[in-house]
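Student: Build the 3D model from these lines:
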Amino acid sequence: MDEPVSLAESVKDMIRADILDGRLDFGARLRIRELATRYGASPMPVREALRSLVGEGLVAAVANKGARVVTVDAEHIRHLFTIRIAVEVALARQAALAIDAAGLAEVATLERERLAAVQGGDFAAGVAINQRFHRRIYEAAGNAEGLVLLDRHWLLLAAIWSRYGYRPERLGGVASDHDHILRALAERDADACGVMTAAHVTKTRQDMLAQIEGYEARVR
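Tutor: Modelled structure (predicted):
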């Protein structure tokens, strides 16, 4: 019984990596037999892998049509960020009242690591550390359900950033936003932390929409 489960996990990891790296494009049809051949597996673990990836938000299952990589467009991004702004602001406010000195030190260290990665040109590492920066803050809120929701979205956001990139001018803005959030956390100012988080996530949404629109204009 263990072998099919481990094989399904392996196939899931390979499909996820291909989505995140752009080898499987947004909206691409995912045919069971083609994927089985591609990854050297039988159809059963491929089906299990796709079901799991639906739960992660990277794959959409369409009745009577099979599965596809999720389609990313401006409407999808706006809906996703409407949810994220509400959840992230709530968790940031809670975290400002609950985070301890060790947590603050860890978050500050992560921001230094993120800056070093970005300044060194390793944007993929910068994106990954950025996720850890925010997640460590939200962990302090003690809201497990909120974290599950944000983690689910993060995989898709990572795929979008990998595909479309950041605007260079946004990178400096991220550092400034993070500094303000860190200051609000240190001062245990829930209102300021909520306001700065809302502004930060809103600017991220605007940047992502601009990157997608710019890409689509270039390929028309």
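
Student: drop to CA atoms for contacts and neighbour counts, all remaining ones
Tutor: OK.

Student: in the chain, which spans are helices?
Tutor: 2-20, 32-39, 43-56, 74-98, 101-119, 123-139, 144-164, 168-186, 190-219 (DSSP state H).

Student: Relative to residue 68, which of those helices is closest?
Tutor: Minimum separation from residue 68 across the helices of the chain (CA to CA) falls at helix 43-56, 9.2 Å.

Student: Alongside the first, I'd like the structure of this one:
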Amino acid sequence: MTPSVQPIDSRSVTELVTNELRRSIVSGDLAPGATFSLREIADLLNVSFIPVREALRNLEGEGLVITNPGKSARVAPLDLEDLHAIYTLRGYLEPQIARASCLLITDSELDRLYEQTQHFGDPTHTIDTVYESHHAFHADLLAPAATTWDMRTLNSLWRAAERYIRIGFKKAVPDPEENLRRQREHEHLVVTFRLRDPDAAAAAVARHLSLNEATAQRGLAAYTETV
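Tutor: Now for the predicted structure:
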């Protein structure tokens, strides 16, 4: 008789620790440049030393932490040149995919995405509460023309940019119209894709990326001057 209880995969603990540390870093709860011991993190999360060490290896591979000799680590500092490099790569890739996607995406999918943009204007939202839906919006907008490798590359770039965007937008000078601006920006993307004009779609995506980078750069510049 086959046992009904399945063995526990120890990697799940490492994944949980990785996810929690990543969340703390990209949200800014663990500040850029902050140092901590592996034992401190293990005690805070009530786990053993081993999954913390494995989690930090994962996060070091993502460029989020720098491990030090011994048993300590440091949150990777913010680098505005890195942010620009990430957006330069996105600026090469995303507009080109948009050129093809605007010809392939269905009207019903554009209707759904337009409806999703209305949530971006909710005044109660912050960059933290809309980041995941914002990520999904852009993935779905490009998906009809994106290859598996396109999406792998984009997800890597989006993850690399996440900490900069979350912290940068939160540190930018507060704008009471920010949520409405975000809604209108994304409405504009959908409306432009409906034109089925590759040049217009590519230009709209490039403009959107440029605006987002500029906002993040302003917030991060102010932030790095105070730390």
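
Student: TM-score of the superposed pair?
Tutor: In this superposition the chains share a TM-score of 0.83, using TM-score structural alignment, normalised by the length of structure 1; 217 aligned residues with a CA RMSD of 2.7 Å.

Student: before we move on, the earlier item: let's have the helices of structure 1 in TSV, adding mean neighbour count and distance to residue 63 of structure 1.
Tutor: Below are the helices of structure 1 laid out as TSV (neighbours: other CA atoms under 10 Å; distance: least, CA to CA, whole Å):
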stretch	mean neighbour count	distance to residue 63 of structure 1
helix 2-20	17	21
helix 32-39	15	15
helix 43-56	19	13
helix 74-98	19	20
helix 101-119	16	41
helix 123-139	19	33
helix 144-164	17	22
helix 168-186	16	39
helix 190-219	17	28
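
Student: Would you mind putting the ones you listed into JSON lines with distance to residue 66 of structure 1 alongside?
Tutor: Below are the helices of structure 1 laid out as JSON lines (distance: least, CA to CA, whole Å):
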{"stretch": "helix 2-20", "distance to residue 66 of structure 1": "16"}
{"stretch": "helix 32-39", "distance to residue 66 of structure 1": "9"}
{"stretch": "helix 43-56", "distance to residue 66 of structure 1": "10"}
{"stretch": "helix 74-98", "distance to residue 66 of structure 1": "20"}
{"stretch": "helix 101-119", "distance to residue 66 of structure 1": "39"}
{"stretch": "helix 123-139", "distance to residue 66 of structure 1": "31"}
{"stretch": "helix 144-164", "distance to residue 66 of structure 1": "20"}
{"stretch": "helix 168-186", "distance to residue 66 of structure 1": "38"}
{"stretch": "helix 190-219", "distance to residue 66 of structure 1": "26"}
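
Student: quick one, which of those is nearest to residue 67 of structure 1?
Tutor: Nearest of the helices of structure 1 to residue 67 of structure 1, taken as CA to CA: helix 43-56 at 7.6 Å.

Student: Give the other helices and strands that that closest one contacts.
Tutor: helix 2-20, helix 32-39, strand 59-62, helix 144-164 (3 or more CA pairs under 8 Å, 6 or more residues apart in numbering; DSSP states H and E).

Student: chain center to the longest one, what's the gap?
Tutor: If I follow you right, that is helix 144-164 of structure 1. Centre-to-centre, helix 144-164 of structure 1 and its host chain are 2 Å apart (CA atoms, centre = their mean, to the nearest Å).

Student: Identify the residue of structure 2 aligned to residue 109 of structure 1.
Tutor: Superposed on structure 2 with TM-score structural alignment, residue 109 of structure 1 falls opposite residue 115.
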